[in-house]
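Novice: sequence first, predicted coordinates after that:
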Amino acid sequence: AAGLTAYWLRLPPSPRLATAAVTLLRENPRFRARLRARLGASRMDLLLACVNAAVHGAGQTPTSLVLDGALRTCQLAGTVARSAAFDTVHDQLCSPERISVATDDCPRPPLRVSPAQEYANHASAGSLIGAAATLLVKHDAAEAAEAVLAGSPKAARYGPAAFHAVLSAALARTGVLVRDPERLRQLEMAGTVVLHPSALVADDGTADPWAEPVLDAARRAGLRIVVVGHPALEDFTGLADEVVDARRPFDDVVHGLRRDEDEGAVVTVARARSADDHDVLAALRGSDIAVALTDRAGAVVWGADILALHGLPDVWRVLTAIPAARTVGRRSQTLA
């Protein structure tokens, strides 16, 4: 609206320095983190979007607004798809006969710094140095502003954000409920998948038919595979990098893996039967990405990041998306 008004009234565009300052702050991870801590994620996003739209509109630079609008459209489509998926299974998940585990107040692990955020930190510093050098040499604030805009890491953030919005919508259409989109974005950094026997063993005590495809998908994604030992899974131990003694508490396994920063984000896959499965629930809470199987006798763990209503086939879908998430992240940084 600001851009159209300025255009029809033939007003001069706002200084590029103002556009550069807003762009620099908006793409700076440290500034975004501080603003998120004060306002919350939703309010921060709304505030930055409004300020960005106003400044670029006044500056009569529509390209940024078009890109931002495209990203918002993808995110809106993902939100609508997730809401529709939940409405479809609401009666199934919320029936009085269904076992549910409410979300507790135990803190989750902090979100890991994504490659896009690391790149943005370096790019922001580089653009500031470039702007300072330009100002010293040319003594022109407009040229310095252009240096800031040229070094903006916008593509490094927009690419993964759009991909995960599309992925969230695609998963929702197959019946996978993504409870926390922020956690879904950690897939790009996934380094380890931990699988509990409750997820890999069927009700009759034999290995689930989807156990091997899931392990194969994890292998193709380059993940370290950690499986808790079980007699029914002896034929699949060769596909795992580590088989953990079943007597060891499951949450201790997950916490131990998370302490090793070189392992990357930890994806935990389990099927809790009730609120009494304390070690399973604690392991899900302690992981970077918690995938709870809610098929058959699985309880609905509302605190999980992803609810796999169809069991292991849904887990397979999530794991097969990891290579694509990494590729999008790398190409977005290259484009930036």
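Specialist: That came in fine, so what should we check first?

Novice: only C-alpha atoms from now on, for both contacts and neighbour counts.
Specialist: OK.

Novice: what sits against residue 60?
Specialist: For residue 60, the set of contacting residues under the criterion of C-alpha atoms under 8 Å, 6 or more residues apart in numbering consists of 3, 6, 7, 13, 14.

Novice: how many neighbouring residues does the last one have?
Specialist: Think residue 14. Residues lying near residue 14 (other C-alpha atoms under 10 Å) number 16.

Novice: quick check: which element contains it?
Specialist: Secondary structure assigned from DSSP states H and E places residue 14 in neither a helix nor a strand.

Novice: ok, now which ones touch it?
Specialist: 55, 58, 59, 60.

Novice: closest to residue 247 out of these?
Specialist: Checking those against residue 247 by C-alpha to C-alpha gives residue 55 as the nearest, at 59.4 Å.

Novice: how close does that closest one sit to residue 230?
Specialist: 60 Å (C-alpha to C-alpha, to the nearest Å).

Novice: more neighbours: those two, which one.
Specialist: residue 55 (24 against 20).

Novice: now the more buried one: closest residue in space that isn't a chain neighbour?
Specialist: Nearest in space to residue 55, with sequence neighbours left out and distances taken as C-alpha to C-alpha, 6 or more residues apart in numbering, is residue 19 at 5.9 Å.

Novice: burial of the one you found, as a residue count?
Specialist: Residue 19 is surrounded by 23 other residues when neighbours are defined as other C-alpha under 10 Å.

Novice: ok, now which ones touch it?
Specialist: 55, 56, 59, 145.

Novice: can I assume the first one sits in a strand?
Specialist: No: according to DSSP: H, G, I helix; E, B strand; the rest coil, residue 55 belongs to no strand; its state is helix.

Novice: pretty sure it is touching residue 17, no?
Specialist: No: here residue 55 does not reach residue 17: they are 10.4 Å apart, not a contact under C-alpha atoms under 8 Å.

Novice: circling back: which of the contacts of residue 60 count as buried?
Specialist: For the contacts of residue 60, a neighbour count by 16 or more other C-alpha atoms under 10 Å gives the buried set as 3, 6, 13, 14.

Novice: from these, which is closest to residue 206?
Specialist: Using C-alpha to C-alpha, residue 3 is the member of the buried ones among the contacts of residue 60 that lies nearest residue 206, at 64.1 Å.

Novice: doesn't residue 64 make contact with that closest one?
Specialist: No: with contact defined as C-alpha under 8 Å, residue 3 does not reach residue 64; the gap is 12.0 Å.

Novice: below is structure B, check it against A:
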Amino acid sequence: MVAGSVVSSLASVTRARVSGAWSLGAAGARTAGRVAPVAARTGLRAAEGSGRVAVAAVRQGVSAAAGVPGRAVRAGRVLADLHPRRHTRHVWASHGRAHIEVRGLDRGGGTRERLTGGVTRALSGLSGVRWAEVNAVTGQVLLSFDERRVGVDRLLNTVRAVEKAQGVRDADFPWAQPVTPGDDAPVAAVTAELLVDCAAVAAGVVRRVFGLPSLPRVVPVAVAALELERGLRRPLVRRIGPLETDLLLSLAGAVVGGLYGGIGMPAVDAANRMLLLREIRARRQVWERRERDLCPGPACVPHTRPVRHLRGRARQPGPVEWWEARLAPAAPLTAAAVFALTGSTGRAADALLAAVPRAARYGREAFAATVGRELARRGVVPLDPSALRLFDVVSAVVVDSAVLVTEGGRPAPPAVTVLAAARATGARVVLTEDERIRELLCPSDEIVGGRERLADRVCALRDHGEGVLVISGTDAEALAAADIAVAVPDAPGAEASWSADLVCADGLRDAWRILRAVTAAREVSRRCVRLALAGSTTGTLLALVGRRHGVLRALTPVHVTSLLALLWSTRAARRALR
């Protein structure tokens, strides 16, 4: 009986385990049956997603590759645009956004209105164009479009058709109009100069190794004369334009330096071009990143252009211009004195070559390039990078007090440091009247009354020869009248930003960094002038007492001081913005 009960218990346990195993297996089978289709669908979806990503990547790659030849052709046309007025159109397009320059907009009057309306209507009527508006400040049409439905070539053809209908198909563009930071022309120009510098260095090495004859002295002397006396450039500027003149002289100087004076000058120039290339790359990157912030929609495009007020007389020269103005007549006299003492035309030519203030120019350019790169890395958009080259001539800082006040009507915490940085520049500080910042003012500040337009005060300062820097968020007229215009936009896409040279991203903190760079710029230029003076003086003495290979001995101090100025200015710019 006991044995029977045991057998019965064992049998029941066995049945329970078997049934549990069976039910567990059935549940597993049912789960597997449900999971398998899901897994299959997930795998198919993943495969489809990967395929779509791959196709999109291929399309983007093909689109980018297809755009490279067009950009290269446009950049080559810009470099070969040797005319008194610019013939080549500036075009930028990326990620469904485009800025296309329109011919004839500088004529004004009815022609301008008809062009603006015609271009806007023609582009807006294209399938795939979301919106299009003409920017009166930049002379370009801004538009948003679907790259899958309409291409840049069709957009350009549409603009050309409107220009032809309005009789401006052959109109030229003004050289004074700055290019957008995303344009390919500056990259092409600096790259060409860098390649020529490298070729000049190689040519100098080959000439030295194989003992090949150098260029006749008259060639480098002629280039040096054009560099020293800007008045000699005017016929060339009138014939081929200012930018092309600078490019041509730069290329000629590098070639002549390598074939006559060795590798020193083209090597230093190549280092300078590397700094410029890094600046341009940073400008392009910040433009790609913030272009939509500057113009998120058609409502932010300015339809009126502030008047670029002409100053009554030229502004005061900076340290570099001051030195060049005195050096231009002194250099030929120095060369004549060397000839009178030695009776050698070669030594006199060497003295003239040593007089070119390369250290002063390289130093200021390196400082501006480094400041521009560092500001761009922090989000500041340099719409006109030439303003960075004017930091050392600032003698008046004009601040629109509205940028110093928060939405609550109280001064912002950085306002104190911004005003302190403005006063540290050594320039006169001018503020608009605002009761909300009364506690921040000091007796030395000049106040623009409520009835006086800020733009009028800026024009008055410029008429008296001041170099004026304006900081504002909404006053497009004042920004347009300034030598250096810094926009602190109170909202994304503010219209006044298009009248500025530098558009801040971090508000008053960026304005503080710019003022810090202005404070350092004048001292940098002064020190670089002293380096140039030391190099020219030493080079002249070596040209006077040298026996053989006078050119190498005379120009060596010039090359050394130029390199020192370049390195020191780069370090000073980084320290100022730290």
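Specialist: Happy to help now that I have it. Because the structure is a prediction, the values reported are computed rather than measured.

Novice: the residue nearest to residue 55 of the first structure pairs with which position in the second structure?
Specialist: In the second structure, the position corresponding to residue 19 of the first structure is occupied by residue 220, as judged by TM-score structural alignment.

Novice: name the SS class of that match, please.
Specialist: helix.

Novice: residue 249 of the first structure maps to what in the second structure?
Specialist: For residue 249 of the first structure, the equivalent position in the second structure is taken to be residue 453, counting by TM-score structural alignment.

Novice: what does residue 69 of the first structure give?
Specialist: Taking TM-score structural alignment, residue 69 of the first structure has residue 270 as its aligned residue in the second structure.

Novice: pull the contacting residues for its match.
Specialist: The neighbours of residue 270 of the second structure, taking C-alpha under 8 Å, 6+ apart as the test, are 193, 194, 197, 198.

Novice: what's the most distant pair in those residues?
Specialist: By the measure C-alpha to C-alpha, 193 and 198 form the most distant pair in these, at 8.7 Å.

Novice: more neighbours: which of those two?
Specialist: Between residue 193 of the second structure and residue 198, residue 193 has the larger neighbour count (other C-alpha under 10 Å), namely 23 against 20.

Novice: and the more buried one, how close does it get to residue 162 of the second structure?
Specialist: Here the distance between residue 193 of the second structure and residue 162 of the second structure works out to 37 Å (C-alpha to C-alpha).

Novice: got it, and residue 245 of the second structure?
Specialist: Taken as C-alpha to C-alpha, the spacing of residue 245 of the second structure relative to residue 162 of the second structure amounts to 32 Å.

Novice: the more surrounded of the two?
Specialist: Set side by side, residue 245 of the second structure and residue 162 show more neighbours around residue 162, with 24 against 18, by other C-alpha under 10 Å.

Novice: who's in contact with the more buried one?
Specialist: By C-alpha under 8 Å, 6+ apart, the neighbours of residue 162 of the second structure are 115, 118, 119, 122.

Novice: scan these and report the most crowded one.
Specialist: Sorting the contacts of residue 162 of the second structure by how many neighbours each has (other C-alpha under 10 Å) puts residue 115 first, at 24 neighbours.

Novice: that one contacts residue 163, correct?
Specialist: Yes: counting by C-alpha under 8 Å, residue 115 of the second structure does reach residue 163; the two are 7.1 Å apart.

Novice: quick one: stretch 74-89 of the first structure to chain centroid distance?
Specialist: Relative to the centre of its chain, stretch 74-89 of the first structure is centred 16 Å away, using C-alpha atoms, centre = their mean, to the nearest Å.

Novice: do stretch 463-470 of the second structure as well
Specialist: Chain-centre distance of stretch 463-470 of the second structure: 23 Å, with C-alpha atoms, centre = their mean.

Novice: same thing with stretch 208-216 of the second structure?
Specialist: For stretch 208-216 of the second structure, the gap between its own C-alpha mean and the chain's C-alpha mean amounts to 39 Å (C-alpha atoms, centre = their mean).

Novice: once you drop chain neighbours, what's closest to residue 432 of the second structure?
Specialist: For residue 432 of the second structure, the nearest residue in space outside its immediate sequence neighbours is residue 448; the separation is 4.6 Å by C-alpha to C-alpha, 6+ apart.

Novice: what's around that neighbour, how many residues?
Specialist: Residue 448 of the second structure has 20 neighbouring residues, counting by other C-alpha under 10 Å.

Novice: measure it to residue 431 of the second structure for me?
Specialist: The spacing between residue 448 of the second structure and residue 431 of the second structure, counted by C-alpha to C-alpha, is 6 Å.

Novice: max-length helix in the first structure?
Specialist: Looking only at the first structure and at elements set by DSSP state H, the helix with the highest residue count is helix 62-93.

Novice: mind listing what's buried in that helix?
Specialist: 64-65, 68, 71-72, 74-75, 77-79, 81-82, 84-86, 93.

Novice: helices along the stretch 351-500 of the second structure, start to end?
Specialist: Along the stretch 351-500 of the second structure, the stretches classed as helices by DSSP state H, counting those that start in this stretch are 358-377, 414-424, 454-463, 476-481.

Novice: what's the biggest helix in the second structure, counting residues?
Specialist: When every helix of the second structure is counted residue by residue (DSSP H), the longest turns out to be helix 2-79.

Novice: show me what that helix is packed up against.
Specialist: Here helix 2-79 of the second structure is seen to pack against helix 185-210 when contacts are counted using 3 or more C-alpha pairs under 8 Å, 6 or more residues apart in numbering; DSSP states H and E.

Novice: the aligned partner of residue 386 of the second structure in the first structure and residue 106 of the first structure, how far apart?
Specialist: Pairing criterion TM-score structural alignment: the partner of residue 386 of the second structure within the first structure is identified as residue 182. Counting by C-alpha to C-alpha, the gap from residue 182 of the first structure to residue 106 of the first structure is 18 Å.
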